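A.B. asks: model this:
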Amino acid sequence: MASEEPLDLIHMDISGPHPTAVNKAKYYIVVVDDSSKYKWVLPIQHRRDAPAILNHWKRQIELKMDKRIKAFRTDNAPELKKLTLQWQDECGSDAQFTIPGTSSQNGTAERAIRTINDSARTMILDAQMPSEFWPYASIHAAYIANRASIQNSRSPFELFFSVQPNTFHIHRWGCKIIFHNANDKNPNTQQKNKMEARGREGILLVVDEKVTGRYMCWDIKKKKEFVTESLQFFEENPGGPMLEKTRQEDANHTPTTTNTDTSSENNTEQIITQNDKVPNTELVPETQEDATDPTPEQQTGDSAPEEPIATAVQTDPMDEDMQEAETTQGAETPADNPDTIQERINKQLQDLYMKGILKRPYAQMQQEENDDTPTAKRIRAMMTNLLEREPETYEEAINHPVNGPRWQEAIQNEVETLREFKTWTEVPYQKGMKLVTAKFVFKVKPSIDDQPRKFKARLVAQGFRQIRGIDFHETYAPTPRPTTTRTFFAIVCAMNLNCQKVDATNAFAQAELGETVHLIPPPSLHKSGTVWKLNKALYGLKQASYAWRSKIADCLNKLGFTQCPEDECIMVNSDTGIMILIYVDDIAVAGSNSRAIQEFISNLARTIGIKDMGELRTFLGMEVTRDRKKNRMWLTQTQYIDKMAEELDMTAHRARPIGAPIASWETLEPKQPEERAANKPIFQSILGTLMYTSVMTRPDITFATSSLSQHTTNPAERHLEAAKRVARYLRDTNKHGIEFAFPRRGGMDEFLVGYSDADYANSKDRKSISGMIYMLANGPVHWKSQKQRSVATSTTEAEYVGFTPCAKDGIWLNRLVKWCIDKMDMALDTNQTGQIIKVRNDTLMYGDNQAALKIAGNLGANSKTKHIDVQYHAVKEWIREGKVTLAYATTDKMLADGLTKPLPATKFNEFRSQINVNAVPNVANTE
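C.D. replies: As a prediction, the model looks like this:
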């Protein structure tokens, strides 16, 4: 009977000896999780290397899953038996051994070895590769097997990590690749040859387990393995013949015996590194890659490996400018003949059948829908994934074997909408016209609130051909600051306003252009000898955002709206009591009177094309949840965090959640020369995701992300691990977000209140960390955590230096809030549902250092402050003018404390609760 939870029982066995591999491996260890049948393949050079490899694997998997392994089962191999007994003494895990002569007791591992060996052998034969590449084929076989359905249409990956795997990045093992040539330096001159080819041939070996889109490959020229993300696949070309050709050429040019293994350093240590970089791999037929990645004949634009094929001679008198513009429309070049995707899939599946990998033709499997064999279910799952991919070209979209009609409908809807808006006028082409090209972009929008998925096609201009001063001038269009967005929702909650969402239909296409722009439409819409003169903007034009912003602002001004001087993305109509927030084509509309809101939407619809989305539930990727009866609101990013966790393979269940985003002892100092460097693109990608969450709805991770952002150019492995810890913390608190609740505490006098704090010299460079946070309607709307520019000489000085930046932001925020509230109060009275609020004229700020507060209140200078930069004394002037009021708060009530230093889990939870970052209760949006 299988175990119930992952890591409850682990099976281990050693396979070999095998032929000596290119990396010197002769054996491999297979590790199988009993509950999910998830497999790991760990190549080793000698059997004595097994303990070191398995200890490393055990540390990695227990850290990743945040769970101890309960039991190990193996045969009586001395290397494994001694190690499992050692783990039993040190960790308390149960050591189980088979009775001699009864290998069936460890049948799970034995069966896994057979599956991996059969799959690896098949892939080696298919790619015509030498047998010494068996470790890579075995790892790839395990990788694919982990992603193939075995139980109730669920794969070992899903059973182990509780998330469905993504298989689009898997390609045919052993196929030819072209990778980016880094232009290695000449060993004699130490100079790069800039005339050397930018691409070099290689062979695909292993998919990187940790980073999607990264692969381990074989460099044919240098005869060694390497890891790359910049490569192109040629899955119809097996790598074996290329390898054999290179070896023959070397033999012909070298009279003496050549050592083909020039990479002698690929010993057991590199095998360990390989499996750290590229954990488990498995078996998938080589079909899905052919549908995912275009063949060389399909490549267009700069990425094509061959010269473009000349097009047919045009009979129209088009000059070089127009011909050049047409050649840039590579995205509209036909991807292949009609039905090419389905044809290639069927061909590859037939090849699998002929090679004996599939026991029956795929056509027969399609007819037998009740076939529940693992292979049949795996093939059906792969076909589903392949056919759901978003098309990249027009031809690929309309010829899609499943969604072709939907994409054709989406294209037709887009064209009809643009014609309805009279976006263009067809005019004859004239010599000398400056031309812009265009293409269709396709996107599947996921279902929301049980609504079906939406297939969207958009005609996009390729504005990179435009020239400033000729076919565009102004490009600036404002978007609201995150602080402004949160302030808007805080006011909506505080005043108990109704809030709806309006979406502008093809917004840019409704805006008139001030310049003359001529465009060559996609081939499917192009009439010979003509071009389009654009009357309205298209997505992709340089001036499109500016034109749309001017259009919507003009319409709203005519409807009686006034722009906020502090942020022009907020507009208010004092007569009707309606406040709106504009983010490009998304408009949030708030007001106390539902009838007035509907009347405004109707009036706006007469001037521009809009769609009433009803009650606002999402905005800029945030979920907006309200409890109108208790006057509460939550802003969360649950879907965004869940997607991040899925992409980072962090969706697996953990018994013990992460208590804080950063450990209380972690200082995150710069990388030292002896430390191992992290993968910079991966670190930057994770950090970018974390920072967006921090900026929008999660001030509780701001200190962590601010500290990590100081190492973006030179991250160490510990910085990457710290970033992953923050990601795991977000995953464990994915339903947390900003909570506004008014009135609840503090009363009207503290409707808007700020807090300023500093942590003195807590880093190697001895610079202090400043933190600030402003609470509006009892929820955070503005926060920062940043290192001070100069070294402070005392705690008092560090606290004092932090006052001015906090006060500066507070003065602006107070003006923004006061303007909005005053404008809305003019339209409200006590008989309406809206609540009238009065805002202080000054900005109220708290600090927890009395000496610093005393210095700020003293207009004169003294010997202890005369060295401080003059800019930090501005707070004194603002206090004297009555713009800022500084008050004392005890340390336990200092809400900015968690923005200046890492806190222990208990203290951190108190901080998070104080700033009102709470989990959304099980409550629907209520009136």
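
A.B. asks: only C-alpha atoms for contact and neighbour calcs from this point on.
C.D. replies: Will do.

A.B. asks: next secondary structure element downstream of the helix ranked longest in the chain?
C.D. replies: For the chain, the helix with the greatest residue count under DSSP state H is helix 795-825. Following helix 795-825 in sequence order, the next helix or strand is strand 843-847 (DSSP states H and E).

A.B. asks: return the distance of that following strand from the chain's centre.
C.D. replies: 37 Å (CA atoms, centre = their mean, to the nearest Å).

A.B. asks: swap in stretch 556-570?
C.D. replies: 34 Å.

A.B. asks: now it: buried residues?
C.D. replies: Leu556, Phe561, Thr562, Gln563, Cys564, Glu566, Asp567, Cys569, Ile570 (16 or more other CA atoms under 10 Å).

A.B. asks: of those, which belong to helices?
C.D. replies: Leu556.

A.B. asks: of the buried residues of stretch 556-570, closest to Pro805?
C.D. replies: Nearest to Pro805 out of the buried residues of stretch 556-570 is Glu566 (CA to CA; 17.5 Å).

A.B. asks: got JSON lines for the buried residues of stretch 556-570, with distance to Pro428 too?
C.D. replies: Conversion of the buried residues of stretch 556-570 to JSON lines gives the following (distance: CA to CA, whole Å):
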{"residue": "Leu556", "distance to Pro428": "37"}
{"residue": "Phe561", "distance to Pro428": "42"}
{"residue": "Thr562", "distance to Pro428": "44"}
{"residue": "Gln563", "distance to Pro428": "43"}
{"residue": "Cys564", "distance to Pro428": "46"}
{"residue": "Glu566", "distance to Pro428": "47"}
{"residue": "Asp567", "distance to Pro428": "44"}
{"residue": "Cys569", "distance to Pro428": "41"}
{"residue": "Ile570", "distance to Pro428": "43"}
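
A.B. asks: I have a second one here; can you model it like the first so I can compare?
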Amino acid sequence: MVRSMMSHADLPVSFWGFALETAAMTLNRAPTKTVLKTPYEIWTGKRPSMSFIKIWGCEAYVRRQMPDKLEPKSNKCYLVGYPKETKGYYFYLPSEGKVFVARTGVFLEKEFLSRKTEKVELEEVQDPQVVNEPKLDSETGLQDVVAREPAREAQVLRRSGRPRFEPERYGFLVSQIGNVLLMDHDDEPATYQEAMNGPESDKWLEAMKSEMDSMYANQVWNLVEPPEGVRPIGCKWVFKKKTDMDGNVQTFKRRLVAKGFRQIHGIDYDETFSPVAMVKSIRILLAIAAYYDYEIWQMDVKTAFLNGNLLEEVYMTQPEGFVSPNEATKICKLNKSIYGLKQASRSWNLRFDEKIKEFGFIKNEDEPCVYKRISGSIVVFLILYVDDILLIGNDIPTLKVVKNNLGNCFSMKDLGEATYILGIKIYRDRSKKLLGLTQSTYIEKVLKRFNMLESKKGFLPMSHGVNLSKDQCPISCEDKDRMKLIPYASAIGSIMYAMLCTRPDVSFALSMTSRYQSDPGECHWIAVKNILKYLRRTKDVFLVYGGEEELVVSGYTDASFQTDRDDSKSQSGFVFCLNGGAVSWKSSKQEIVADSTTEAEYIAAANAAKEAVWIRKFIGELDVVPSIVGPVVLYCDNNGAIAQSKEPRSHQRSKHILRRFHLIREIVERGDVNICRVPTEENIADPLTKPLAQRKHDGHTRSMGIRYLNDQV
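C.D. replies: The predicted structure is shown next:
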């Protein structure tokens, strides 16, 4: 209805909110087939009046307030809505670009209806995913809904100014502004029809048959006649080419996915939360494995979500291409969770947790997707990331037993020694007890996507002296339209994944540039491209663990005073290292304004101390790092912040600091953290709070473990 209203009216698309509000108001006053009253009458007890309703978007002449003698007595406007607070109409005045309320006007409804529209030839396109979906019976199941509450009259919504781009599945997006080129050459089919009509149809068909075999083997559904009043959710095929660490196509993956967005809370699903292992937890365990030279094996659960037990009654249409010819009218009553259902991930996680505990594993209280089993000197750790499993341990026969136990419960794929997980390549030199993590393949894809493969190589993620602010945001409409063509937010998101996994060296630059995603300017985009240029030079570096004589956690915290030019807030940063490499890091703008460097450093230290508490608890439960029984050493380069963290001093300078930041005193007092002084030149958290000269930046990032594997420690 809103689409029809907008297409017939000569109004900008930004008025869709007024159209939606008017449509809801009109439908609430229209009769229904199921009851003799309108929704408005059921809700208010009064019969609605329709005499005031006019054609939305029609032209109208509204009397001007106190016009001059020679000026027109009325303005030509457009009707755009009805105010709730008073009787009257919303009118849009194009000459002044404003919307106002008036009691009445002269409406040109007949001229609006009789005007001729341009003849537009439309090509009929039918979505193959919805061809077989059953139609909603308007006579079924509406009585209770109408009796409860009418459609709410929508509030006028403010349209976001965020630039929007087509998904990558549409091939490529080309912008001539700023030499930006987004391309996707994976040629993965988006629909079943594309897969069957493409050159690789045989491989996709074989993959789909394998998926259906898993469905039948797990008894995921039963075919039943559609129950009265039930509308089944749809399903679709999703296709993906899985590549190895070098980007070569390894397998043709397919997945039958339910259209879970049509599920109704309280009917089709209830709880949906499901945990996944944090990347920092994986890094900590890999650092420990490198130190003790543990085995690191990888397994993949085939069709993991099909193992979850479904508690609610959910009905789904039969999958396209595999409709039973003798039972075409029937639908699927789901017995197990399936990909796409809102509760699917939770159901799978609960089932896995139940089974793995039967094998003697204990869940880590501070990381629910990490399990351990220790028997004497035999140690086994298990990490679950949705359907990817890492097994870490020091006894090969025990690891084989665990793999066999998992294989007896679930359909598993043994991937041998772990070499590639979550887009991260794992390299080991067991003779030197070194382990390196790199995302060179992923970074290369990002560079290719943003046409930066042939760009100049950058030496720093952000140069010293670069000051970003909102003053650099576009002002003119021309500049705003030009910047909307720039995939700024997409570039930020792509860089962020690399930063979260293996690249703490770009944390500060990313923190600064990500603040302007809603309205980026040319200077902001240049700063993002500089990060990409730096990644091009350093894409082959590793985050290396190993070479340490003792397994000890050490933390560093730093702050940069009033870094943000827009609100004068400071920048916090911390990094924690284990076995020679960074395992946890963060660079972020502080939540409040600090009025001194000591206060900024104190706030940064408080946030770092909370992270240290989690690391100490998590590693302590692993029972393989003896040094963790003592406090975690947190290095800070500000004497005032160190003194304040140990006991309250200088009341005049600290009385205004929020109470929650004083938590660090309790943390220090109970022995979780020992905060110590470190010279500024040796504080490796420095590049997380400010731009540095290249020599200093490279030295600190090397201390975090970011280097080439052939470099000497």
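
A.B. asks: just the ones in strands from the buried residues of stretch 556-570 of structure 1, please.
C.D. replies: Thr562, Gln563, Ile570 (DSSP state E).

A.B. asks: from the buried residues of stretch 556-570 of structure 1, which two are the most distant?
C.D. replies: Leu556 and Glu566 (17.6 Å).

A.B. asks: counterpart of Met894 of structure 1 in structure 2?
C.D. replies: Per TM-score structural alignment, the equivalent position to Met894 of structure 1 in structure 2 is Asn683.

A.B. asks: hang on, that match packs against Asn638?
C.D. replies: No: if you go by CA atoms under 8 Å, Asn683 of structure 2 and Asn638 don't touch, sitting 10.7 Å apart.

A.B. asks: alignment lookup: Ala588 of structure 1 to structure 2.
C.D. replies: Here Ala588 of structure 1 is matched to Leu390 in structure 2, going by TM-score structural alignment.

A.B. asks: and that match, what does it touch?
C.D. replies: Ile296, Trp297, Gln298, Met299, Leu382, Ile383, Leu384, Ala418 (CA atoms under 8 Å, 6 or more residues apart in numbering).

A.B. asks: tell me which stretches of the stretch 501-650 of structure 2 form strands.
C.D. replies: Listed in chain order, the strands found in the stretch 501-650 of structure 2 under DSSP state E, counting those that start in this stretch are 542-545, 553-560, 571-578, 581-589, 632-636.

A.B. asks: superposed on structure 1, where does the longest one end up, distance-wise?
C.D. replies: Superposing on structure 1 places strand 581-589 of structure 2 at an average distance of 1.2 Å from its equivalents, by mean CA distance after the TM-score superposition for structure 1.

A.B. asks: where in structure 1 does that strand align, residue-wise?
C.D. replies: Residue span in structure 1 matched to strand 581-589 of structure 2, by TM-score structural alignment: 779-787.

A.B. asks: try the shortest one
C.D. replies: Following TM-score structural alignment, the aligned partner range for strand 542-545 of structure 2 in structure 1 is 737-740.

A.B. asks: now the match of Met894 of structure 1: closest residue in space, sequence neighbours ignored.
C.D. replies: Leaving aside its sequence neighbours, Asn683 of structure 2 sits nearest to Tyr556 (CA to CA, 6 or more residues apart in numbering; 6.5 Å).

A.B. asks: how about the one you found, what's its match in structure 1?
C.D. replies: In structure 1, the residue equivalent to Tyr556 of structure 2 is Tyr755, according to TM-score structural alignment.

A.B. asks: quick one: average offset of the longest strand seen in structure 1 versus structure 2, please.
C.D. replies: Longest strand in structure 1, counting residues (DSSP E): strand 435-445. Superposing on structure 2 places strand 435-445 of structure 1 at an average distance of 1.8 Å from its equivalents, by mean CA distance after the TM-score superposition for structure 1.

A.B. asks: so where is the helix or strand that comes right after that strand in structure 2?
C.D. replies: Reading on from strand 435-445 of structure 1 to the C-terminus, the next helix or strand found by DSSP H and E is strand 454-461. Aligned using TM-score structural alignment, strand 454-461 of structure 1 spans residues 251-258 in structure 2.

A.B. asks: what ranges do the helices span in the stretch 301-450 of structure 2?
C.D. replies: Taking DSSP state H, counting those that start in this stretch as the criterion, the stretch 301-450 of structure 2 contains helices spanning 344-358, 396-409, 440-449.

A.B. asks: check the ones you listed for me and report the most buried one.
C.D. replies: Each of the helices of the stretch 301-450 of structure 2 was scored by mean neighbour count; the highest is helix 440-449, a mean of 20, by mean count of other CA atoms under 10 Å.

A.B. asks: so which bit of structure 1 is that one matched to?
C.D. replies: Against structure 1, helix 440-449 of structure 2 falls on residues 638-647 (TM-score structural alignment).

A.B. asks: quick one: the strands in the stretch 351-500 of structure 2?
C.D. replies: 362-364, 367-375, 378-385, 388-393, 412-417, 420-421, 424-429, 434-438.

A.B. asks: just put those strands in CSV and tack on distance to Trp614 of structure 2.
C.D. replies: Converted to CSV, the strands of the stretch 351-500 of structure 2 look like this (distance: least, CA to CA, whole Å):
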stretch, distance to Trp614 of structure 2
strand 362-364, 12
strand 367-375, 10
strand 378-385, 18
strand 388-393, 21
strand 412-417, 29
strand 420-421, 24
strand 424-429, 24
strand 434-438, 23
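
A.B. asks: please name whichever of these is nearest to Glu550 of structure 2.
C.D. replies: That would be, of those and by CA to CA, strand 434-438, which comes in at 14.1 Å.

A.B. asks: how big's the offset between the closest one and structure 1?
C.D. replies: Looks like 1.1 Å for strand 434-438 of structure 2 (mean CA distance after the TM-score superposition for structure 1).

A.B. asks: and that strand, how far from the chain's centre?
C.D. replies: That offset, for strand 434-438 of structure 2, works out to 26 Å (CA atoms, centre = their mean).

A.B. asks: again with stretch 429-449 of structure 2
C.D. replies: The answer for stretch 429-449 of structure 2 is 23 Å, by CA atoms, centre = their mean.

A.B. asks: residues making contact with that stretch?
C.D. replies: Against stretch 429-449 of structure 2 from outside (CA under 8 Å, 6+ apart): 181-184, 245-247, 286-287, 290-293, 423-428, 453, 494-495, 498, 502, 532, 535-536, 539-547, 709.

A.B. asks: what do you get if the cut-off is 7 Å, keeping everything else the same?
C.D. replies: For stretch 429-449 of structure 2, contacts defined as CA atoms under 7 Å, 6 or more residues apart in numbering pick out 181-183, 245-247, 290-291, 293, 423-428, 453, 494, 498, 502, 532, 539-547.
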